[in-house]
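Trainee: What follows is a protein structure lacking sequence information:
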C-alpha cells in the first residue's frame, strides 16, 4: 500500500512513520513536509498527490499553536488551515484517492458544553473564542470529508484526538501546548535555580492529554479498517487533569521543588473538554495505555537528550 503522510515533520506524523516502520506489514511511505512545497497552494497539493498516486492519505499537516499563539493571530490560523485543508482535500478527491484520514481537534467542540463530549456535539453550541479561528477551519475540513464520502463514495474519515504530547513535541513557549510548556518551564526553572513557575489563569481548567505514541500505533494497526469507521471518531485517553495537576506532574518529572504563580490576567480557555471515546474503544480497537506521568517521563527524557 502507498501511504502519503502530510506534515511529516510534525509530532504525530513522526510517530506514525516510526510505528509503520516497526510493523510487520510492508508499505511505501511518502512523507510530505514544508520542504516539498507550500500546501496552501492548490497547485502544490495537486502536483504532490498526482505524482504520488497514493492508496491512502493521512493528512496531519496544519498550522498549530498554543493558546497565546491562537490569540495573537486568529486570522492567520483560520486562513492558513483553510488553505492547507482545501488544497489537500480537493486534490485527493479530484485525483481519485478513495481513502483519507484527517486529523481533527478537540477544539472543534463547543465551549462549556456537556461532559464528556460526543461526536454529535460538534456545531451544537458556540466555540471557545481563544482558538475559534483554528476550530472553524478544522470543522470545515471535517464537513468536506463527510460530504465527499457521501457524494463520491470515498472513505474520508476524521479522527478527533484529545491534546497530544510525547516524542517529537515542540517546546518553544510561544507555540507549545500545555504539557510541553509545563515541562519546558519546569526545566528552565531548575536550570536557572528558580523556585517558581508562572501559570496562565487560575489552574482550574481541565485538559485531556493522550500520549502520541498510543495514537500513532492505533492508526498503524487499524488503518486498514477505515471503511468501517464513522465519519468522525473521538480518540482520547478518557481522563483529564487540571492545569495545576499537569504543572505539578511536570515538576515531579523534572525533580523541581518549587511553587506555582498564577497570572489571573491571562485567559484560562475552556473549563473542560473531556471527550467520550467509547465508540473507538468498543468498536475499533482503541486502547490508550500510557499514563500521564509515564508519558511525561518519556517526553522529558527526549527533551533533555535533544536540548542539552
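Mentor: That came through fine. In this text the structure is predicted, and so the values were computed from the model without any measurement.
Trainee: Please count neighbours and contacts with C-alpha atoms only from this point.
Mentor: Fine.
Trainee: Looks to me like residue 157 is in a strand.
Mentor: Yes: checked against DSSP: H, G, I helix; E, B strand; the rest coil, residue 157 lies within a strand.
Trainee: so it touches residue 89, yeah?
Mentor: No: applying CA atoms under 8 Å, one finds residue 157 not in contact with residue 89, separated by 11.5 Å.
Trainee: residues shared between the contacts of those two?
Mentor: Residues touching both residue 157 and residue 89 (CA atoms under 8 Å, 6 or more residues apart in numbering): residue 145.
Trainee: Mind checking what secondary structure residue 260 has?
Mentor: Quick answer, by three-state DSSP: residue 260 is strand.
Trainee: In contact with the nearest residue to it once chain neighbours are set aside, which residues?
Mentor: Using CA to CA, 6 or more residues apart in numbering and skipping residues adjacent in sequence, the residue nearest residue 260 is residue 197, 5.0 Å away. Contacts for residue 197 (CA under 8 Å, 6+ apart) come out as 185-186, 189, 258-261.
Trainee: the helices in this structure, which residues?
Mentor: Secondary structure of the chain (DSSP state H): helices at 11-22, 42-52, 67-72, 74-94, 132-152, 178-192, 212-222, 243-254, 278-283, 292-306.
Trainee: Buried residues in the fourth one, which are they?
Mentor: Using 16 or more other CA atoms under 10 Å as the burial criterion, the residues of helix 74-94 that qualify are 74, 77-93.
Trainee: circling back: dump the helices of the chain to a markdown table, plus distance to residue 234.
Mentor: Formatted as a markdown table, the helices of the chain follow (distance: least, CA to CA, whole Å):
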| stretch | distance to residue 234 |
| --- | --- |
| helix 11-22 | 16 |
| helix 42-52 | 27 |
| helix 67-72 | 22 |
| helix 74-94 | 20 |
| helix 132-152 | 13 |
| helix 178-192 | 20 |
| helix 212-222 | 11 |
| helix 243-254 | 22 |
| helix 278-283 | 7 |
| helix 292-306 | 19 |
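Trainee: also this one, for the comparison:
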C-alpha cells in the first residue's frame, strides 16, 4: 500500500502531552518526521474557538492528529458527565472546523470503542455504530466521540476533505494517568497493587465481579496504527471503508476478563496478598471486543503482548513522578 506522509510535512498533534498524543509524537519522530507542531494551553486553548482559529492561521499545517480529549474511567465519567460531553464536543468542533477553514485536507480523529452500543454483537464491527443504546456509565463521553466521527464524515461529504477516524480499544502504557480515583482500569490496578505491596497489605479489592471482559492495546501499538492509517493513500483507505462508515477499529482482537487482568497485574507488580472482588460496584459493559479485520486488511496488526506491555508500563510508573503522589 502506498504512503502519502512525507518527512517534511508539517503535522500538528493536538493533545501531545497526553498518553496517546505523546506516543504519536514519538512514533512520528522515530519515522523521520521533523516538522511536528505541538502547543500547550498557553499557546492555544482548544476549548476556545477564536484561540484555535488564530493558531491555525499562524501555522502552515499539512496534517492534524486530534488526540486531545478529556478522558477517565467509570468513576470519572460518572462524576463529571457535563465536563466530559462539553469539553470533548468543543475541542472536536473547534479543531476540525479550524482545520477545514485553514485548508488542511488530512486530519486523523481519535475516538473510543465506547461509541458502540452496550449490547452490540461481539466482536464489534464498525457498522454497529448507532445500532442500539449506549452504556449509561460513559454515555456523555460516547456521544461526544460519535459526534466527532460524524463531523469528519460530514466535512468529507460537503467539502471533500480527507478526515479519518480511528476507534481504539482500551489503551494503556507510558504516560498513563495513575490517579487513585480518575484513572482507567490498568493504571488503577497497577497503583493499587503497588501501594498494597509497599504497605504489606493482606488483600486488594477490585471493583465489580471480575467477569466483565475487556480488550487492551499498548499505546505504542496505537500510535503505530495511527501513523499507518493516516499515511494510507486515498484509494487504499476507501477500499475498506464506506462514506457513512468511515472509521476504523484499532485493537488486538483478543480480550480477557477483569479477573484475568487483575491476576496478571498482581503478578507483574509482585503483590503476594489476596485478590478480592466487590460485586456491589459496577462492571460497566459486559464485553467490549473490537472486530479489527478492517485494520488488518489495511496492513496493520499489533506487536506488543499484554504481559510484555504491563511489565513495561509498571517500569515506567516506578520511574515517574506519579509513584510519589
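Mentor: Looks like it arrived, so ask away. For clarity, every value in this text was computed on a predicted model and none was experimentally measured.
Trainee: out of the contacts of residue 197 of the first structure, who's nearest residue 293 of the first structure?
Mentor: residue 186 (14.4 Å; CA to CA).
Trainee: ok, how many other residues are close to the counterpart of residue 126 of the second structure in the first structure?
Mentor: Taking TM-score structural alignment, the alignment pairs residue 126 of the second structure with residue 119 from the first structure. Residues near residue 119 of the first structure, counting by other CA atoms under 10 Å, number 19.
Trainee: Surely residue 119 of the first structure touches residue 236?
Mentor: No: with contact defined as CA under 8 Å, residue 119 of the first structure does not count as touching residue 236 (11.9 Å).
Trainee: residue contacts, the counterpart of residue 74 of the second structure in the first structure?
Mentor: Under the alignment defined by TM-score structural alignment, residue 74 of the second structure is paired with residue 67 of the first structure. For residue 67 of the first structure, the contact set (CA under 8 Å, 6+ apart) comprises 130-131, 175, 177, 269.
Trainee: Compare the residues you listed and tell me which is most surrounded.
Mentor: residue 131 (25 neighbours).
Trainee: Spatially, which residue comes closest to that residue, not counting chain neighbours?
Mentor: residue 70 (5.5 Å).
Trainee: quick revisit: residues shared between the contacts of residue 119 and residue 236 of the first structure?
Mentor: Here residue 119 of the first structure and residue 236 have residue 276 as joint contacts, going by CA under 8 Å, 6+ apart.
Trainee: Need the counterpart of residue 93 of the first structure in the second structure.
Mentor: Using TM-score structural alignment, residue 93 of the first structure sits opposite residue 100 in the second structure.
Trainee: Show me which of the contacts of residue 197 of the first structure are buried.
Mentor: 185-186, 189, 258.
Trainee: Which members of those are the farthest-apart pair?
Mentor: It's 185 and 258 that sit farthest apart of these, by CA to CA, at 11.5 Å.
Trainee: thinking again about what came up before, do you know how far the match of residue 74 of the second structure is from residue 308 of the first structure?
Mentor: 27 Å (CA to CA, to the nearest Å).
Trainee: What's residue 194 of the second structure aligned with over in the first structure?
Mentor: In the first structure, residue 194 of the second structure lands on residue 187 (TM-score structural alignment).
Trainee: residue contacts, that match?
Mentor: 254, 256.
Trainee: Try it again at 7 Å.
Mentor: Each residue near residue 187 of the first structure by CA atoms under 7 Å, 6 or more residues apart in numbering is listed here: residue 254.
Trainee: now residue 300 of the first structure
Mentor: residue 183.
Trainee: That one pairs with which position in the second structure?
Mentor: Checking TM-score structural alignment: residue 300 of the first structure goes with residue 314.
Trainee: And for residue 136 of the first structure?
Mentor: By TM-score structural alignment, residue 136 of the first structure lines up with residue 143.
Trainee: How many residues are close by that match?
Mentor: Around residue 143 of the second structure sit 18 other residues, with neighbours defined as other CA under 10 Å.
Trainee: cool, and the one 3 residues further on?
Mentor: By other CA under 10 Å, the residues close to residue 146 of the second structure number 18.
Trainee: gap between it and residue 128 of the second structure?
Mentor: Taken as CA to CA, the span from residue 146 of the second structure to residue 128 of the second structure is 12 Å.
Trainee: cool, residue 45 of the second structure as well?
Mentor: Counting by CA to CA, the gap from residue 45 of the second structure to residue 128 of the second structure is 34 Å.
Trainee: Could you do residue 304 of the second structure as well?
Mentor: Residue 304 of the second structure is 27 Å from residue 128 of the second structure, where distance means CA to CA.
Trainee: just residue 257 of the second structure next, same as before
Mentor: Separation of residue 257 of the second structure from residue 128 of the second structure (CA to CA) stands at 22 Å.
Trainee: and what of residue 44 of the second structure?
Mentor: Per CA to CA, residue 44 of the second structure is found 35 Å from residue 128 of the second structure.
Trainee: How about residue 272 of the second structure?
Mentor: If you go by CA to CA, the gap between residue 272 of the second structure and residue 128 of the second structure works out to 42 Å.
Trainee: do the same with residue 54 of the second structure
Mentor: Following CA to CA, the distance that separates residue 54 of the second structure from residue 128 of the second structure is 37 Å.
Trainee: got it, and residue 264 of the second structure?
Mentor: 31 Å.
Trainee: ditto for residue 214 of the second structure
Mentor: Taking CA to CA, one finds residue 214 of the second structure at 18 Å from residue 128 of the second structure.
Trainee: who's more crowded, these two?
Mentor: Taking neighbours as other CA under 10 Å, residue 214 of the second structure and residue 128 compare with residue 214 leading, 20 against 16.
Trainee: so what's the more buried one up against?
Mentor: 255-258, 287-289.
Trainee: Just send these back as a markdown table, with neighbour count and distance to residue 111 of the second structure too.
Mentor: Below are those laid out as a markdown table (neighbours: other CA atoms under 10 Å; distance: CA to CA, whole Å):
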| residue | neighbour count | distance to residue 111 of the second structure |
| --- | --- | --- |
| 255 | 20 | 19 |
| 256 | 17 | 22 |
| 257 | 17 | 23 |
| 258 | 23 | 23 |
| 287 | 22 | 18 |
| 288 | 27 | 15 |
| 289 | 24 | 15 |
